[in-house]
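In: Build me a structure from this.
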Amino acid sequence: MPSLDSLNSRRSLVVGAQTYQYFSLPEAAKTLGNIDQLPMSLKVLLENLLRWEDGKTVTGADLQAMADWLNSRSSEREIQYRPARVLMQDFTGVPAVVDLAAMREAMAKAGGDPQKINPLSPVDLVIDHSVMVDRFASPAAFGENVAIEMQRNSERYAFLRWGQHAFANFRVVPPGTGICHQVNLEYLASSVWTRVEDGQTLAFPDTLVGTDSHTTMINGLGVLGWGVGGIEAEAAMLGQPVSMLIPEVIGFKLTGKLKEGITATDLVLTVTQMLRSKGVVGKFVEFYGDGLADLPLADRATIANMAPEYGATCGFFPVDAITLGYLRLSGRPEQTVKLVEAYCKAQGLWREQGQEPVFSDSLALDMDSVEASLAGPKRPQDRVALSRVGKVFDEFIGVHLTPSSNEESRLLDEGGGGAAVGSAAQIAAVDYEHEGQTHRLMDGAVVIAAITSCTNTSNPSVMMAAGLLAKKAVEKGLQRKPWVKSSLAPGSKVVTEYFNAAGLTHYLDQLGFSLVGYGCTTCIGNSGPLLEPIEQAIQQHDLTVASVLSGNRNFEGRVHPLVKTNWLASPPLVVAYALAGSVRVDISKEALGQGKDGQPVYLKDIWPSQREIAEAILKVDTAMFHKEYAEVFAGDAQWQAIAVPQAATYAWQADSTYIQHPPFFEDIAEAPPHIGDIHQARILALLGDSVTTDHISPAGNIKADSPAGRYLREQGVEPVDFNSYGSRRGNHEVMMRGTFANIRIRNEMLGGEEGGNTLHVPSGEKLAIYDAAMRYQDAGTPLVVVAGKEYGTGSSRDWAAKGTNLLGVKAVIAESFERIHRSNLVGMGVLPLQFKPGQDRQSLHLTGRETLGIHGLDGVELHPHMQLMVEVSREDGTRESVEVLCRIDTLNEVEYFKAGGILHYVLRQLIAG
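Out: As a prediction, the model looks like this:
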């Protein structure tokens, strides 16, 4: 849509032989006022508004509000932001395409043109979340895992192949290629985007939203992007702007350099801890300072990737010479690189030495102060110095004593590979047998060591460090402990290329870090089964074991249902812990094991120097990127052989257990339901702080005795073929049964016991949450969920909101919400309500047996941040009322909620013509 351009800012930019049109920020500033010190991320938003000014969704007052931000450093003004493109992964992409297919069918039934349901913005979907670590520690593991993946997911992949052909502006990167964020960083993104309009080429900042929280990784390349729920992404695809308030921007100043032996992972865990402590939820974070001059692009991307973990909307790095160097290295066309430089310099988007933008607030870090770190045992912001990991683990399981005898020390040595902390009398230990050998498994044993996730596998420095450490370990004669399930899952095939070029693959293989797939694997919960005797030992003796992974998420129940403690670490530390075999070993000073010469080998003996890492990184060259991305959308023979039905609407299969027609749009031809007060609602779950979207809608294993497991068995699916919740997100029957089914969720209605159960109040029975919800639905009883702080933290998981809706939950009342999940609840027609300071479920002495009324909705015009009353009626007949804040935050969200949800709003508009 052509811009009104009321500020007369459209200009031409000549780069080489090509002329581009663009909307000039310096020209706009002649009217708006000096914007030189505006944060770079806000300049990108300002350009977006300038380009989309239409007098309705974007007005001159919006433009002025962006410039005036410098005066107050915050704003309550709502703006309509239109990103250039959308990125998806398959766990969130499949339900998004299912929704689009359902919308097409609803449009056809309403007598409209189903082709109107079509992405208006470019969409890339990367299949990266489905591969599981079924086979490992073998050169054949990759091929075997891919074959299993294709067999398990054939229905889903056929559906995506249909979508690839049925929808315009929709590309699919096939399985076995890489992780969406690394593919985005290495290939899809361009820092400056172009589009041909009326015969002229328009240049503007590359921007996007993605259906994965870690979309923010691309901020490292100077691309403004963040994660949204699949619901919001679908609306963006269909031409709806992203409604948002002009954000506060927190500046993070980086100075100095990392010391010898300190990795980018150590840096990002430090940054995450600092920012989470600062409190940046719902805010932009922008990095600045002269320390950026020596911070490689891959390190920037690692820091940006973790923005969801520190709670920010994004973690933005401005464009500079290092950005250009990475664009060239990764094989972007030279014309693109030259355009990025010329455009950013013309727009004031180029980072200059000594530059100090104005921020809402700021904090600083001298990188020289960063120490070797992990994060755990169950939150990514809980950084732990390497030397304290064993102590923190012991505190977690309640061990505080030191060994009291030589026999206790010997037992700990056998279980962990070195002298450990704690009393053997308090440490559970059990012998198990495998392949004729007897091994001792103890509390603290590392049963999973995974080099995984886009966060670190995109970074050659930490990956080469892992390979070099493996080489030195093999040369010393070390081996991983036999109970460790080890795996290597890079985010792109380029990693394999440079490992091979550096001669490191052989050594990783020897330690069991063989390639298992190109995908998220362990980080998303696709760690696969442990060896059966190990699983039996853990379950029968209630062992508290550990995983160590180079990922970004370590929430309870995410990595593996039997692994209670999970530790984020750099790839070389993942290898080191596989050698040590226990997190109770202080690997900063205790031996990893015994070398072939009979002498103890310490971490310092095999840790590679910065010089060695730098020499290895020289093996990474542009030809590798050209080779691996030459036919990135083609896929292998198995992908190409998938039969694709050619039709505008999808032919739903009644017997499919992966793809089912969702019920969300069945009443779309009718008027939206009346929004009124909620009466006599029952509490479905009473939850504490930091309830994650993994707790609400798990992505991992489906238990055979769970409601979802029972459903699948009724459909003839054997437990061995259950796959995961994440892979079955195209089937609402599975997903609604899986809502609140995480084995680690704690419902205070049942005394805080773990598991997805609740108290069905009328009968007094303990039931699975799904089963209780269905009983309440049959009785016509509305439901409410009550929770503590940071409700919905973690992944941008739309099924956490969709499942909540399908269970009949009308409102969630919490002390605070994570940004994406709050938005998703509104997008599914569920009221997010926030307690006022000083009030919570505990101050109200809630037990879950009360009924709740929500008043203030009847006969009023909804508006953002309206005040509502919650009336608590207790079993003894007493009542208490409290005022709560309705977290419908913007006018657009009001319209979405009134329509029944964001997709309902879009579809109703399209049907109306």
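
In: C-alpha from now on. contacts and neighbour counts both.
Out: Fine.

In: Find the residue at the geometric middle of the chain.
Out: When CA atoms, centre = their mean is applied to the chain, the residue found nearest the centroid is S213 (3.4 Å).

In: List the residues that contact it.
Out: When contacts are counted by CA atoms under 8 Å, 6 or more residues apart in numbering, S213 is found next to 226-228, 308, 794-796.

In: how does it look with 10 Å?
Out: With contacts defined as CA atoms under 10 Å, 6 or more residues apart in numbering, S213 is in contact with 226-229, 305-309, 313-314, 794-797, 820.

In: Just give me the closest of those to G730.
Out: Of all the contacts of S213, G730 sits closest to R797, with 13.1 Å by CA to CA.

In: residues near that closest one, how many?
Out: Neighbouring residues of R797 were enumerated by other CA atoms under 10 Å; the total is 31.

In: Also G111?
Out: Other residues close to G111 by other CA under 10 Å number 10.

In: where does it land in three-state SS?
Out: The assignment at G111 comes out as coil when based on DSSP: H, G, I helix; E, B strand; the rest coil.

In: ok, now Q680?
Out: Under the three-state scheme (three-state DSSP), Q680 adopts strand.

In: thought it was touching L783?
Out: Yes - look at Q680 against L783 with CA atoms under 10 Å: they come within range, at 8.7 Å.

In: residues shared between the contacts of the two?
Out: With contacts defined as CA under 10 Å, 6+ apart, the residues shared by Q680 and L783 are 851-852.

In: What segments of the stretch 351-500 of the chain are helices?
Out: Here the stretch 351-500 of the chain has its helices, by DSSP state H, counting those that start in this stretch, at 389-397, 406-416, 454-457, 460-476, 493-501.

In: on that earlier part again, looking at Q680 and L783, which has the bigger crowd around it?
Out: The residue with the greater number of neighbours, taking Q680 and L783 and applying other CA under 10 Å, is L783; the counts read 26 against 16.

In: how about the more buried one, what does it touch?
Out: Residues in contact with L783 (CA under 10 Å, 6+ apart) are 678-685, 773, 776-777, 804-805, 807-812, 851-852.

In: what comes up buried for stretch 704-717?
Out: For stretch 704-717, a neighbour-count test (16 or more other CA atoms under 10 Å) marks 704, 706-713 as buried.

In: What is the nearest of the residues you listed to I538?
Out: A704 (18.4 Å).

In: Among the contacts of L783, name the ones in helices.
Out: When these are checked against helices using DSSP state H, the ones located there are 773, 776-777, 804-805.

In: Sequence B follows; please return its structure for comparison with A:
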Amino acid sequence: MPAASQDSFAAKKTLPVSSASGEQSYEIFSIKDVEGLENAARLPFSLKVLLENLLRTEDGANITRDHILALANWDPSAEPDTEIQFTPARVIMQDFTGVPCVVDLATMREAMADLGGDPDRINPLAPAEMVIDHSVIADVFGRADAFERNVELEYERNRERYQFLRWGQTAFDEFKVVPPGTGIVHQVNIEHLARVVMSRGGQAYPDSCVGTDSHTTMVNGIGVLGWGVGGIEAEAAMLGQPVSMLIPRVVGFKLNGQIPTGVTATDVVLTITEMLRKHGVVGKFVEFYGEGVGAVPLANRATIGNMSPEFGSTAAIFPIDDETIHYLELTGRPAEQVALVETYAKAQGLWHDPSHEPAFSEYLELDLSTVVPSIAGPKRPQDRIELSDAKSAFRKAIHDYVTLEQSAPHTALDEAVEESFPASDPVSPAATQAFADEDAAPVLVSAANGSSGRPTKPTKVNSAERGDFELDHGAVVIASITSCTNTSNPSVMLGAALLARNAVNKGLSVKPWVKTTMAPGSQVVTDYYEKAGLWPYLEKLGYHLVGYGCTTCIGNSGPLPEEISAAVNEADLTVVSVLSGNRNFEGRINPDVKMNYLASPPLVIAYALAGTMDFDFETQPLGTSEDGTEVFLKDIWPTPQEIEDTIGFAITQEMFSKDYADVFDGGERWKSLPTPTGKTFEWDADSTYVRKPPYFEGMPQEPAPVTDIAGAKVLALLGDSVTTDHISPAGAIKADTPAGKYLTEHGIERKDFNSYGSRRGNHEVMIRGTFANIRLRNQLLDAITENGVQGGYTRDFTVEGGPQAFIYDASQNYQAAGIPLVILGGKEYGSGSSRDWAAKGTALLGVKAVITESFERIHRSNLIGMGVVPLQFPAGETAKSLKLDGTETFDISGITELNEGTTPRTLKVVATKPSGEVTEFDAVVRIDTPGEADYYRNGGIMQYVLRSLLRQSS
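Out: Next up, the predicted model:
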């Protein structure tokens, strides 16, 4: 538990809670009827949660009375400028991004033992839970054994990582692992892990969380404030440290009306995504309010919250109300917990009152009755298309991917496309920026794949399994029901299953070229499919269970059948995926697929039946029944009443109680993994996945005095808007890079390189990939190259003349010579997703200072957390205006003031060119809080926490 609050507002009270098991009292920090905090009543729900957080964690230094007053008296119209320290109640992780967090905790344990302390002191101080859901790939599909075979392959590929995580599960208190094959992290979170109101050590307080996945916001639908962060913030939160943030603007989104017949929750969320992306909500909270909120089912709320990263907000939250309570009861939460949630929410003013309108910074409104069936694509989730326009929109979009030949048209698709876009029009292949996600980085994809034109006729495919057929542009080759976004929502999942039943009964079948996969977010979906008797119909259409995990939506769609992949690539066909996920960026879903569309689960099956995006469901039949009658989509679409009736009898509380009773058990496959035991981890010297990082090597019990930086060289001179995706390693590992060479030297064949994401637990791989993005432009090279060089290169001034070298290789030479390094940057340095390796890699390359025009807030904080000082050029100055070209030697003085307990406002920087010419300026120190100063004095946040715990254990 954190240290006791100073409670300068005397907000501490006692809350009695009655339930079937009796009455229990909790200590709470009230945000109602507190002298000095009268204005809190007008705050939005989300800011009330933050206010309680500050009251409970007030320490007089990092969280002060002034911070509390600034939040209580929040000005909705003001631009964010007040920084606060938010202490989340718990941390949620998925396996790709969570592994480095556990690696660091394991390393801290060894360091604690080396310093003479008790390694048992290193445990998460806030509950930390990891759901292993990002490693299953839909290799096998359309078969009864698909699930079992895919899980076997998953364990084969990830054995080292899983052994390590299984050790962590047994070694750490307050750290729990949901093993593979159980469910998707965000669905498991809302169905089981989320508390809504926490109770620990006799205190009750709002549940809140940060997660190592951008779609952590799904939990917003259940009234829990949470969002995705990078690994450093997650580690800090696990170890009881606050997350730095600005008090945000809050957008009020009013819902009213009823969803019309034939419209799904997916259609609603795609409409909201389009609206909010157009409005602009990046960095803001979105909060739903109004009379219509109570009518929105919890599953729909979670679907909306899940898409928060797609419209750009930090969070997209619904308040607590009767629907929340009903959901907690349905999902098997204990009666005592349900009673605590309702009593606490009402006592604190966190219960939704539709007649009360909080103050908001901005306002939007949606009449749900105006929503129509929709899809989104072909490359962004906010690009909504009304289903009635889908065919014409596709015919326009295909022009960006296919260069038409001058020959006469030969298919209806050609005729339509050429009618709208004559072949004489100048067309360039759509070279498009792909995606940025927690497990992959932007890449460039040539949309036409170097095409010289479309084939002269549709391509014939001969398949032993699937028969003979023709493929053309627009063929739907993947139709996948996947992702936390929709598989948590019974209305669309049962809608899809009922549509499958109706289709089978009408004699319809999926086209032979479609890869059909079903990856629910939890085992409860399987249970209610079985109880409703709908699995046989799904399997008849090829929708066999392939896994419980993030498959197609994160690019784990698995390969297309060989003959289809060969036909697509040989004829350079522009084919399509349709998925029920949340992201459809180009290059993300499958390397053979250029166009990707998001759709509701029922529409995913509908497109599998149609087999092409060049299809109008209103006018074109999906097939014919046995009596020869044409069958249209409207003929098999289930009615809302049919869906509601099926939900009513097929879903029970017992399903949730049964499936989650042993959620951390994992079965024999998980428990039979040979796993190290003991308080500290037995590192395998031959492992290329999990290695002990060097953060604590030679660390003394007390921090050495902070020293000035002398004789530093520039590792990179960068421009504006350098993002964490430019800095952090991600994507595939190429053989001719430092990381590829490292793996080759360790006996790894190229086919087994895997990705940077899968090897995040090996710092040797990750250092070699830092600043190695193919689109990074290091201006230090401009002087020796004609047109500049892109990629992970720099000049190595340990060698005469400063020749071009890999950034990693140069950094090793500098460190061997005892030369510190600096980075020079422009505006908005470190913007984009919060990626821990953007800061970790920077520090491990030997960088001691980063000097820029401005920083993205989280990356600035992360640099401090890794012992790197963030500095800004004087106002109005830039590297260019100061005539810095990166060849200089830098001396930075004044940082030693930190040794006296104060943080200097500026540091003196002296940059000396090889010619002897000197440039001097005062750089602004961006160590903004007392806590950050403590981190920097200790060499980083992990070192600070380790020493703090060491003192407590002695």
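
In: Out of the helices of the stretch 351-500 of structure 1, which gets nearest to V601 of structure 1?
Out: That would be helix 460-476 among the helices of the stretch 351-500 of structure 1, by CA to CA, at 7.6 Å.

In: report the angle between the axes of that closest one and helix 493-501?
Out: 40 degrees (axes from the mean of the first three to the mean of the last three CA atoms, to 10 degrees).

In: and helix 460-476 of structure 1, which residues are buried?
Out: Taking 16+ other CA under 10 Å as the criterion, helix 460-476 of structure 1 shows 460-474, 476 as buried.

In: Equivalent analysis for stretch 16-30 of structure 1, please.
Out: In stretch 16-30 of structure 1, residues buried by neighbour count (16+ other CA under 10 Å) are 20-26, 28-29.

In: returning to what we had before: of the helices of the stretch 351-500 of structure 1, which is nearest D113 of structure 1?
Out: Closest to D113 of structure 1 of these is helix 454-457 (CA to CA; 39.5 Å).

In: Make a PyMOL selection of the buried ones in the contacts of S213 of structure 1.
Out: Under the burial definition 16+ other CA under 10 Å, those of these that qualify are selected in PyMOL by:
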select buried, resi 226+227+228+229+305+306+307+308+309+313+314+794+795+796+797+820
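
In: distance between stretch 647-655 of structure 1 and the chain's centre?
Out: Relative to its chain's centre, stretch 647-655 of structure 1 lies at 30 Å (CA atoms, centre = their mean, to the nearest Å).

In: And stretch 747-760 of structure 1, by the same measure?
Out: Distance, centroid of stretch 747-760 of structure 1 to centroid of chain: 27 Å (CA atoms, centre = their mean).

In: Look at that stretch and report the distance between its end residues.
Out: Using CA to CA, to the nearest Å, the span of stretch 747-760 of structure 1 from its first residue to its last is 12 Å.

In: Same question for stretch 679-692 of structure 2.
Out: Between the start and the finish of stretch 679-692 of structure 2 there is a gap of 15 Å, counting by CA to CA.

In: Would you check the span in structure 1 matched by that stretch?
Out: The aligned range for stretch 679-692 of structure 2 in structure 1 is 648-661, by TM-score structural alignment.

In: Mind listing what's buried along the matching stretch?
Out: For stretch 648-661 of structure 1, burial by neighbour count (16+ other CA under 10 Å) applies to 648-650, 657-661.

In: quick one on the thing from earlier: spatially, and excluding backbone neighbours, which residue is closest to the residue nearest to the centre of structure 1.
Out: Using CA to CA, 6 or more residues apart in numbering and skipping residues adjacent in sequence, the residue nearest S213 of structure 1 is G227, 4.3 Å away.

In: what's near enough to touch that neighbour?
Out: By CA under 10 Å, 6+ apart, the residues touching G227 of structure 1 are 86-88, 208-217, 233, 307-308, 313-314, 795-797, 819-820.

In: before we move on, what about T793 of structure 1?
Out: T793 of structure 1 sits in contact with 308-309, 311, 689-695, 816-822, where contact means CA under 10 Å, 6+ apart.

In: change it to 6 Å
Out: Contacts were defined as CA atoms under 6 Å, 6 or more residues apart in numbering; by that measure T793 of structure 1 touches 692, 818.

In: so how far is P119 of structure 1 from it?
Out: Distance, T793 of structure 1 to P119 of structure 1, by CA to CA: 29 Å.

In: ranges for the strands of the stretch 751-900 of structure 2?
Out: 793-795, 804-806, 821-824, 847-852, 869-872, 889-893 (DSSP state E, counting those that start in this stretch).

In: Please tabulate those strands in TSV and include distance to S672 of structure 2 as additional columns.
Out: TSV is the format used below for the strands of the stretch 751-900 of structure 2 (distance: least, CA to CA, whole Å):
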stretch	distance to S672 of structure 2
strand 793-795	45
strand 804-806	43
strand 821-824	47
strand 847-852	43
strand 869-872	46
strand 889-893	55
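
In: Just name the most buried of the ones you listed.
Out: Using mean count of other CA atoms under 10 Å, the stretch among the strands of the stretch 751-900 of structure 2 with the greatest mean number of neighbours is strand 793-795 (a mean of 26).

In: Can you pull out the residues in contact with that strand?
Out: Taking contacts as CA under 6 Å, 6+ apart, the residues outside strand 793-795 of structure 2 that touch it are 802-807.

In: Looking at those, spot the one nearest L328 of structure 2.
Out: The nearest member of the contacts of strand 793-795 of structure 2 to L328 of structure 2, counting by CA to CA, is I807 at 51.8 Å.

In: what sits against that closest one?
Out: Contact partners of I807 of structure 2, counting by CA under 6 Å, 6+ apart, are 792-794.

In: got it, and L488 of structure 1?
Out: Neighbouring residues of L488 of structure 1 by CA under 6 Å, 6+ apart: 451, 513-516.
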